[in-house]
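Colleague: The amino acid sequence is not available; the structure is as follows:
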């Protein structure tokens, strides 16, 4: 018996280190798995901040499988599959490959991406966030086998090698660095707006080579508003009439979370940004973005005097619509939502009096939304009850020009009139293929 116990003791002495090591390995694996999952979850949040789904998911398509058409000055391109499928997606990408594509616009096989992919903005994303994004796309996204579609751009404009020279001229490499003298919230907001949020991709005018005229607040054109794909992306500086000058911090935070406030409602591509990105932002990040944007000095605008509300002349026209073609259309089709006073029923129904989009020099967004309406804002899974309908099949070009001219002059808006030729041009470009 003593001999048996001695043998058992010897066996335990041999086995215990291996048992202890097995427990240690299991604990390490568990901790690693938890850390990886935390990284994937962080990457999922960052992908929302970057609004990746909006561009890389086609209508009724599978998440991140690509196929969405995008119009460029050279022709139509189709967004690529960024699921972890090894054959048609990015499953074969290393983290370094992923970082190069994200921040430099160069795919794994070495071909250059079109700058419709906002890599000049994503160049500012730091290494930790790139790592988290990579973890999400490799481990948090379902692989989808869906081949990428070639662009409709004709030769020789479809050659990609000239993009190397475009990058040399316009791509500023290097992650965002905090600005001295600015607090934590301002720098966080600047990082999000200039980087993952890539706000300048739409809201900053572009030069002759389709480059953004400025990539941060050091450039005077930064976020001063721009025409893109039939919409005029609003001025996001402190300009009083067409920008955010009259918006309080609370107004801006409300808009980012819900897509509407007492001044305006989201439309066009901004609807998708609200639905897929900004409503998911943490309160801290929303506050940081608002802090940064509200710090930008006024740029752009029309040079008109600061807007003040005056309903009198418009009320007279609406009292006698037979004398004004625009007033007739407004009375028949618009007044029940936007009101005699032009205040609408904000935030559910947008105001027209003093609305920055109404006051903008470029009327493209007003024409586009009147012709085609806008998609539903979907906040916390609930669609907005009163989306703007399209009137392309109801009103002709002259009627739309008349009513928009009426709105842009009404309630002391003082914006330029709209011509029927402008409406016809946008009708043709936006209705093609419908």
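Modeller: It's in. A quick note: this is a predicted structure, and the numbers were derived from the prediction, not measured.
Colleague: going forward, measure contacts and count neighbours with C-alpha atoms only.
Modeller: Noted.
Colleague: Could you look up the SS state of residue 400?
Modeller: helix (DSSP: H, G, I helix; E, B strand; the rest coil).
Colleague: which ones are touching it?
Modeller: 367, 370, 420, 423 (Cα atoms under 8 Å, 6 or more residues apart in numbering).
Colleague: Which one (most neighbours) among those residues?
Modeller: residue 367 (25 neighbours; other Cα atoms under 10 Å).
Colleague: Do I have it right that that residue meets residue 424?
Modeller: No - assessed by Cα atoms under 8 Å, residue 367 is found out of contact with residue 424, at 9.6 Å.
Colleague: Presented hereafter is structure B, for comparison with structure A:
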């Protein structure tokens, strides 16, 4: 069974904009078209990533989320009337999705991103409900029971009252003005069904997202807490640690294929692309990219990354005396090159990479320790695997090579010590490579 940390992964104007423009144009009485549109909404909302266990039946639930006091489990959302949502009315379904309240009145845990889903339009909820009821096969599979104290649901009602927006207030924020319709559409997808802030925004002491949209704070999408040991990066126009150096096409390519000339997906972001964004239309992907490029930096004082050839020059001259340089030459340079440029999109660059320059080195350490697997996508069927070095290199050697990578080529990020590396050992699950590309539906 796949285990995720809380908050989870995976790694997402006007009323007319709330319609899924790329979904089939459906007549009200055409159930088939409405089911197809609902499937698109489900993909935009990344439902499968949390409600389908790898190798299991679609939407049968059972995925575990680790919490400090135990585990909760994603419920069965197939239309089975006993174990799933088959007995739900559309009103009850809408309340669960957008308000976090089950049909029996109990509160859901916010591993279900209902604070973001509150922004979803009535028409999208209707299509989503139709899809689950008529386009998904029922699965008679019970969700594992939640043990005490997590079995007590009443604290979640207090959490909802304190931190979850009402549907009315969320819809009002959706309708705020934007420079153009594409940016408005991108805001809806990112802030609503895509629930990107669930991972990429910082959380408070009660694990609430400190902000749910870009309208309230530049903290939105400025980087999140560790998820499965990986640290979600800033999706704002931050220099060095954000997307300031990414073009609109770079973002589109990444969301469609999990790779581009700047980097590759890993950890929960791989699932978010595989189950979600790779299925979106080009129009919606460009809308998302335009919205992300519209967001200003959280740290406007940060300076842009500038390439420094000193490390590459030393390595080419046979000088590997710098801390970690010999480990890098022996284990990394063949794919990522002595100049740190890599061979994108197969092997990502390390020079100027936001993940490498992050204030927290956790993601880079975990990739070195546990390796990484990028499955084939419908638009990029080739799969790539980076080997794990956790059993080949000592904590000191990993600290050295990570320090070299973070300091070379103008990255100028802080060094890492062996104690920090050892504390991160085995805290993230090993990567899993899909056996075949995930097809578009």
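Modeller: Received the coordinates, thanks. Note that the coordinates shown come from a computational prediction; the quantities given were computed from them, not determined experimentally.
Colleague: Overlay the chains and give the TM-score.
Modeller: After superposition, the two chains reach a TM-score (TM-score structural alignment, normalised by the length of the first structure) of 0.87; 400 aligned residues with a Cα RMSD of 2.1 Å.
Colleague: Where do the strands of the first structure begin and end?
Modeller: For the first structure, applying DSSP state E gives strands covering 69-72, 75-78, 226-228, 231-233, 378-379, 382-383.
Colleague: tally of neighbours for the aligned residue in the first structure for residue 374 of the second structure?
Modeller: In the first structure, residue 374 of the second structure lines up with residue 376, judged by TM-score structural alignment. Using other Cα under 10 Å, residue 376 of the first structure has 19 neighbouring residues.
Colleague: I'd say residue 376 of the first structure and residue 382 touch.
Modeller: No - if you go by Cα under 8 Å, residue 376 of the first structure and residue 382 don't touch, sitting 9.4 Å apart.
Colleague: Okay, helices next: where are they in the stretch 301-441 of the second structure?
Modeller: Secondary structure of the stretch 301-441 of the second structure by DSSP state H, counting those that start in this stretch: the helices cover 310-316, 325-331, 333-336, 362-370, 395-407, 418-424.
Colleague: Centroid-nearest residue for the first structure?
Modeller: Closest residue to the average C-alpha location of the first structure: residue 273 at 4.1 Å, with Cα atoms, centre = their mean.
Colleague: so that one makes contact with residue 51?
Modeller: Yes - look at residue 273 of the first structure against residue 51 with Cα under 8 Å: they come within range, at 6.5 Å.
Colleague: what stretch of the second structure does stretch 357-364 of the first structure fall on?
Modeller: Against the second structure, stretch 357-364 of the first structure falls on residues 355-362 (TM-score structural alignment).
Colleague: and the matching stretch, which residues are buried?
Modeller: Within stretch 355-362 of the second structure, the residues that count as buried by 16 or more other Cα atoms under 10 Å are 355-358, 360-362.
Colleague: do stretch 365-384 of the second structure as well
Modeller: 365-379, 383-384.
Colleague: Can you give the distance of it from its chain's centre?
Modeller: Relative to the chain's own centre, stretch 365-384 of the second structure is displaced by 15 Å; criterion: Cα atoms, centre = their mean, to the nearest Å.
Colleague: Please tell me I have it right and residue 125 of the second structure contacts residue 94.
Modeller: Yes - with contact defined as Cα under 8 Å, residue 125 of the second structure reaches residue 94; the gap is 6.5 Å.
Colleague: mind listing the helices for the stretch 151-300 of the second structure?
Modeller: With DSSP H, counting those that start in this stretch as the criterion, the stretch 151-300 of the second structure has helices spanning 154-163, 167-174, 181-191, 197-200, 248-257, 268-275, 282-294.
Colleague: residues in contact with residue 318 of the first structure?
Modeller: By Cα under 8 Å, 6+ apart, the neighbours of residue 318 of the first structure are 327-328, 331, 340.
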